[in-house]
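Engineer: Below are the sequence and a predicted model; questions follow.
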Amino acid sequence: MSNIPQTLTIAGSDSGGGAGIQADLKTFQMRGVFGTVAITAVTAQNTLGVFDIAPIPLATISAQIKAIAEDFDIQAVKIGMLGNSDIIQCVAENLEQYRFPQIVLDPVMIAKGGASLLQQDAVVALKQYILPKATVITPNLPEAEALTGIKVVDDTSAERAARLLQQWGVETVVIKGGHSGNSQSAVCLDWVFTPTAQFTLQAERFPTNQTHGTGCTFSACITAELAKGNSVEQAIRTAKAYITAAISNPLNLGHGHGPTNHWAYQDEK
């Protein structure tokens, strides 16, 4: 058997290549792990927006996960866009059946351009079926509020939201502060709550719209690092450094919210 770390991303396809499974696979490759996929939806999108979403049939989603689980040694799974409650329940049933060691959930709800990527009734299903299985969850501020009903504006509210998510079964919560209304701040702050510790991560805030796929990339990097056997804290810190490099070295592609630079971090090392 190969000793190459192997990962699975269960997410939507982004035809623009900046987010979704495309961003995940690029990140996996750059972090030295082999990535496999189970596609939940095909989208027509670019840096300007999302123009069409076609969910994949449930039987096909299950067949993809089954094919991967029966042939590859998956050490960590990243879950991204699920779209609706039926797909959420389908994915949850497969997670229950195959018992992958570690699961990183990026609760994708809204695209950078504003398009909804998760139906409202699906939020309840996500909390009920997927959260209890998650090793790490990585909501941004709007997603944390949508999940918990708590508006995160400071350390106290961040802890309240995180502890609620942990009560629902998540082990480690990373609340990303990049969507903070305080855009004039020179620092972007993330809050991390593990079962045994809590800390913050800071990075310089860069005034750029080249941020399409940041959430996907960040969570995919955590997944890759976990698959390599790194601790949750190590994985999160590496992912923070990785996404900071990806944002601060833009590719300047497209005419809207451009994709991040997935090879910038390796260039800096």
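Structural biologist: Perfect, thanks for sending it.

Engineer: Please make it C-alpha for all contacts and neighbour counts, starting now.
Structural biologist: Noted.

Engineer: which residues in the stretch 101-250 of the chain form helices?
Structural biologist: According to DSSP state H, counting those that start in this stretch, the stretch 101-250 of the chain carries its helices in the segments 120-125, 141-148, 155-167, 214-227, 232-248.

Engineer: Tell me the helices and strands packed up against the first one.
Structural biologist: Counting contacts by 3 or more Cα pairs under 8 Å, 6 or more residues apart in numbering; DSSP states H and E, helix 120-125 is packed against helix 85-98.

Engineer: now with 10 Å?
Structural biologist: Secondary-structure packing of helix 120-125 (3 or more Cα pairs under 10 Å, 6 or more residues apart in numbering; DSSP states H and E): helix 85-98, helix 141-148.

Engineer: would TSV of the ones you listed with mean neighbour count and distance to Gln202 be doable?
Structural biologist: Formatted as TSV, the helices and strands packed on helix 120-125 follow (neighbours: other Cα atoms under 10 Å; distance: least, Cα to Cα, whole Å):
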stretch	mean neighbour count	distance to Gln202
helix 85-98	18	32
helix 141-148	18	15
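
Engineer: looking at those, which is closest to Gln210?
Structural biologist: Closest to Gln210 of those, according to Cα to Cα: helix 141-148, at 18.7 Å.

Engineer: ok, and here's another one to check against it:
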Amino acid sequence: MTSSALPLGRVLIIAGSDSGGGAGIQADLKTVLALGGYGATAITAVTVQNTLGVTGVHPIPVDIVQAQARAVLSDIGADAIKTGMLGDVAMVEAVAALLDEAEAIPAVIDPVMVAKGGATLLADDAISAVRSLMIPRAALLTPNAPEAAALTGLSVENLDDQRRAGEALLQLGARAVLMKGGHVSGERVVDLLMTPTGDTIFETDRQDTRHTHGTGCTLASACATGLAQGLDLSTAVAQAWAYVQEAMASAPGLGKGHGPLDHGWTLRG
């Protein structure tokens, strides 16, 4: 995969930091760079984590998060915005306000709720805020099955369920939904890109690997990079999907738990 022919593409990432480097802001920045874009950040929280799990979360004050984003937008600018870990209602409300200020910039919303190791990254009372405030502002929403179930109240256990939940999320206002199938059982993994005009299926054999930390962050940031570079939605998602599959396959094998991906595989020729 090469991205040298694409325009740079500026991506503002609004998300939490991962001290282990496999997910969150760190994975986002690696992904944007690997695909030829330029990443800037507004950090919503500092987490204490490694491949074994999250052991601490320190939220950044809401006004500081907004100030970070506005500093970037007023100077460097952005061609796409990607949101990840938001944490609580106040942060969701603040980020929604930022998206309104930058309404001409497409937003890829990753509704992060739980870390790979099981730690909660979104307060229960913030789920309704994500539903009402973030989904309608999404050019692309990228939920996994548990996140889609929490947002819609529907069971998501197979492809029909994925499609049903995706339709419900479109009804809630998302302009497009990428229903990720990694949490759905089966030998094949099916991701479903849904828009009001049609669906696209991305399907592959399930990789037998424990190195899946940060796959959701990585996929959403890769999608945002493609959009920032002017790709149409289906092409941006296809590029992002292929990038994540190879990043999993060539994972460096670090850590004792859910290991990180090989974000830099595109840079080695």
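Structural biologist: Thanks, I have it. The model shown is predicted, which means the values in this text are computed figures rather than measured ones.

Engineer: follow-up on the earlier one: with respect to burial, which of the helices of the stretch 101-250 of structure 1 scores highest?
Structural biologist: helix 214-227 (a mean of 29; mean count of other Cα atoms under 10 Å).

Engineer: and that helix, which stretch of structure 2?
Structural biologist: Residues 215-228 of structure 2 are where helix 214-227 of structure 1 lands when matched by TM-score structural alignment.

Engineer: Just confirm Val153 of structure 1 contacts Ala144, I think it does.
Structural biologist: No - if you go by Cα atoms under 10 Å, Val153 of structure 1 and Ala144 don't touch, sitting 11.0 Å apart.

Engineer: out of the helices of the stretch 101-250 of structure 1, nearest to Gly177 of structure 1?
Structural biologist: Nearest of the helices of the stretch 101-250 of structure 1 to Gly177 of structure 1, taken as Cα to Cα: helix 141-148 at 6.1 Å.

Engineer: which strands and helices sit next to the closest one?
Structural biologist: helix 120-125, helix 155-167, strand 172-175.

Engineer: what's the mean distance for the match of helix 214-227 of structure 1 versus structure 1?
Structural biologist: Aligned to structure 1 and superposed, stretch 215-228 of structure 2 gives a mean residue distance of 0.3 Å (mean Cα distance after the TM-score superposition for structure 1).

Engineer: Gly256 of structure 1 in helix, strand or coil?
Structural biologist: At Gly256 of structure 1 the chain is in coil, as set by DSSP: H, G, I helix; E, B strand; the rest coil.

Engineer: Can you lay out the helices and strands packed on helix 141-148 of structure 1 as a markdown table showing distance to Pro55 of structure 1?
Structural biologist: Formatted as a markdown table, these follow (distance: least, Cα to Cα, whole Å):
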| stretch | distance to Pro55 of structure 1 |
| --- | --- |
| helix 120-125 | 14 |
| helix 155-167 | 27 |
| strand 172-175 | 28 |
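
Engineer: closest to Cys90 of structure 1 out of those?
Structural biologist: Using Cα to Cα, the nearest of these to Cys90 of structure 1 is helix 120-125, at 10.8 Å.

Engineer: Tell me the residues of structure 2 aligned with the closest one.
Structural biologist: With TM-score structural alignment as the criterion, helix 120-125 of structure 1 aligns to 124-129.

Engineer: chain center to the matching stretch, what's the gap?
Structural biologist: Distance of stretch 124-129 of structure 2 from the chain centroid (Cα atoms, centre = their mean, to the nearest Å) equals 18 Å.

Engineer: just to revisit the earlier point, compare the helices and strands packed on helix 120-125 of structure 1 and report which one is nearest to Thr194 of structure 1.
Structural biologist: helix 141-148 (16.0 Å).

Engineer: equivalent range in structure 2 for the closest one?
Structural biologist: Alignment of helix 141-148 of structure 1 against structure 2: residues 145-152, by TM-score structural alignment.

Engineer: average gap between that stretch and structure 1?
Structural biologist: Averaged out, stretch 145-152 of structure 2 is 0.8 Å away (mean Cα distance after the TM-score superposition for structure 1).

Engineer: Can you give me the buried ones in stretch 128-143 of structure 2?
Structural biologist: 129-143 (16 or more other Cα atoms under 10 Å).

Engineer: rewinding a little: what distance separates the match of helix 214-227 of structure 1 from the centre of its chain?
Structural biologist: Centre-to-centre, stretch 215-228 of structure 2 and its host chain are 6 Å apart (Cα atoms, centre = their mean).

Engineer: and if you look at stretch 126-142 of structure 1?
Structural biologist: 10 Å.

Engineer: got the end-to-end distance for it?
Structural biologist: End-to-end span of stretch 126-142 of structure 1 (Cα to Cα, to the nearest Å): 15 Å.

Engineer: And stretch 17-37 of structure 1, by the same measure?
Structural biologist: Chord length of stretch 17-37 of structure 1, first to last residue, is 15 Å (Cα to Cα).

Engineer: again with stretch 133-145 of structure 1
Structural biologist: In stretch 133-145 of structure 1, first residue to last residue: 20 Å (Cα to Cα).

Engineer: Just tell me what Ile20 of structure 2 corresponds to in structure 1.
Structural biologist: Residue 20 of structure 2: Gly, not Ile. In structure 1, Gly20 of structure 2 lands on Gly16 (TM-score structural alignment).
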